[in-house]
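Chemist: Need the 3D shape of this:
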Amino acid sequence: MNRNIFIALLIVFNIAIDQISKVIVRSSMTPGRNGEIDVIGDYFQLIWVENKGAFLGMGSDMNPTLRLIFLLILPTVVLLYVVYYIVKTKELDRLSVIAFCCIIGGGIANVFDRITRGEVTDFFFIDLGGVFKTGIFNVADLSVTTGMIMLLFSGIYSNKKKKAEETV
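Modeler: Predicted structure coming up:
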């Protein structure tokens, strides 16, 4: 498959899964803790909230101009640059390309929500009994986080590979 088509399809897939999940949540749940659904006891729950900020609500109390700059314009510019970077940089390994596509798709999905709704729909909540607890997040956040972890592993793997080649 053509590399650029692969990139476009992967980005669109990430956006679509996120947007479909948000439509399902908004059409079938009640907002807030009153409408929470226990998926796996108290460990994994669906709780629908609308987030005017970024990750974990950060920035939700900013004035509208700063929110526009930091939560809409700046992320859009960064996402456009990353798209340009992965299309132009042919040396990227497949794992890095997939990771960047997850980050871009998740980022675009949340920016799209901010443009069309003025806020982002979040609904996943994990609490592993005090050992690990998240804020409320969505599929786009999961895509971005997964992409970042994949990039980390890709970087570690490529560094080990380079060191192994240097010693030979």
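Chemist: From here on, just use CA atoms for contacts and neighbour counts.
Modeler: Fine.
Chemist: Which residues are in contact with I15?
Modeler: I15 makes contact with G105, G106, I108, A109, A140 under the criterion C-alpha atoms under 8 Å, 6 or more residues apart in numbering.
Chemist: Go again with 10 Å.
Modeler: Residues in contact with I15 (C-alpha atoms under 10 Å, 6 or more residues apart in numbering) are 9, 102, 104-110, 112, 139-140, 143.
Chemist: one more, for comparison:
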Amino acid sequence: MSLRLGLPIAAGVLIADQNTKWWILNGLRLPEIGQIPLFEAGPFGLDLTMVWNRGVTFGLLSGEGTWNHVLLALMAVAIAAFLIRWMARAENRLTAIALGAVVGGAIGNVIDRIRFGAVVDFVDAHAWGWHWYVFNVADAAIVCGVVALVADALFRPKAGPKEGS
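Modeler: Next comes the predicted model:
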């Protein structure tokens, strides 16, 4: 049951991620433009800013080594396989959905790493002159999925002792 819920979520995240990246690269041609301001609301703003992320989420572990993107892609595939196995055993809907979001995001970024040697990042949110890391749909899904998993682990009511124990 949990795979029937989690895998479509993973597929939806993957499709949304790859379609937005296609639009950024081929529709808007953001690599040629560099940045497109979307809106400003007081101290808050949102831009499309082209970044080739050679690291993992938020640019961590970035490196220029020849094998860096291959090793990161292999790590992500191994983690995705572990998460799919966890998803198959998920005990509730939230866990299956959250794992689906993480898996879909991880696979989306692996596809970029294989195709380009880096991940396409483009969402640039900022406030009071401070810019958060530039990210993409896959990164957002991964973060939301992890937050949901942590919240579920912290706040889900614990099962009581079994009858007769």
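Chemist: Keep only the contacts of I15 of the first structure that are still in contact in the second structure, please.
Modeler: Retained in the second structure by both residues aligned by TM-score structural alignment, their matches' C-alpha atoms under 10 Å are the following of those: 9, 102, 104-110, 112, 139-140, 143.
Chemist: As TSV, the contacts of I15 of the first structure with neighbour count, secondary structure and distance to V39 of the first structure would be great.
Modeler: As requested, those are exported to TSV (neighbours: other C-alpha atoms under 10 Å; DSSP: H, G, I helix; E, B strand; the rest coil; distance: C-alpha to C-alpha, whole Å):
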residue	neighbour count	secondary structure	distance to V39 of the first structure
L9	14	helix	30
C102	29	helix	25
I104	28	helix	28
G105	29	helix	26
G106	32	helix	23
G107	22	helix	26
I108	22	helix	27
A109	25	helix	24
N110	26	helix	24
F112	18	helix	27
V139	23	helix	16
A140	30	helix	19
S143	25	helix	20
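Chemist: between those residues, which is closest to K162 of the first structure?
Modeler: Closest approach to K162 of the first structure among the contacts of I15 of the first structure (C-alpha to C-alpha): C102, at 25.3 Å.
Chemist: Would you agree the closest one is in contact with D18?
Modeler: No: with contacts counted by C-alpha atoms under 10 Å, C102 of the first structure stays clear of D18, the gap being 11.1 Å.
Chemist: Return the distance of the residue lying closest to G12 of the second structure once chain neighbours are set aside relative to A96 of the second structure.
Modeler: Leaving out its chain neighbours, the residue that sits closest to G12 of the second structure by C-alpha to C-alpha, 6 or more residues apart in numbering is G104, at 7.4 Å. For G104 of the second structure, the distance to A96 of the second structure equals 12 Å [C-alpha to C-alpha, to the nearest Å].
Chemist: what's the overlap in contacts for those two?
Modeler: Taking C-alpha under 10 Å, 6+ apart as the contact definition, G104 of the second structure and A96 share the neighbouring residues G6, L7, I9, A10.
Chemist: Which single one of those residues is nearest to A159 of the second structure?
Modeler: G6 (23.0 Å).
Chemist: Give the buried residues for the one helix or strand that closest one maps to.
Modeler: Assignment of secondary structure by DSSP states H and E places G6 of the second structure within helix 2-22. Neighbour-count burial for helix 2-22 of the second structure, counted by 16 or more other C-alpha atoms under 10 Å, picks out 2-3, 5-7, 9-11, 13-18, 20-21.
Chemist: Look up how far T167 of the first structure lies from V78 of the first structure.
Modeler: To T167 of the first structure, V78 of the first structure is 37 Å away according to C-alpha to C-alpha.
Chemist: which one of these two has more residues nearby?
Modeler: The neighbour comparison of V78 of the first structure against T167 (other C-alpha atoms under 10 Å) goes to V78, with 13 against 6.
Chemist: re the thing from before, distance to L149 of the second structure for the shared contacts of G104 and A96 of the second structure - can I get that in CSV?
Modeler: Below are the shared contacts of G104 and A96 of the second structure laid out as CSV (distance: C-alpha to C-alpha, whole Å):
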residue, distance to L149 of the second structure
G6, 13
L7, 16
I9, 15
A10, 15
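Chemist: what do we get in the second structure for G155 of the first structure?
Modeler: In the second structure, the residue paired with G155 of the first structure according to TM-score structural alignment is A153.
Chemist: got the residue ranges for the strands in the first structure?
Modeler: 37-40, 44-51, 120-126 (DSSP state E).
Chemist: just those strands: most buried one?
Modeler: Comparing the strands of the first structure by mean neighbour count (mean count of other C-alpha atoms under 10 Å), strand 120-126 comes out on top with a mean of 23.
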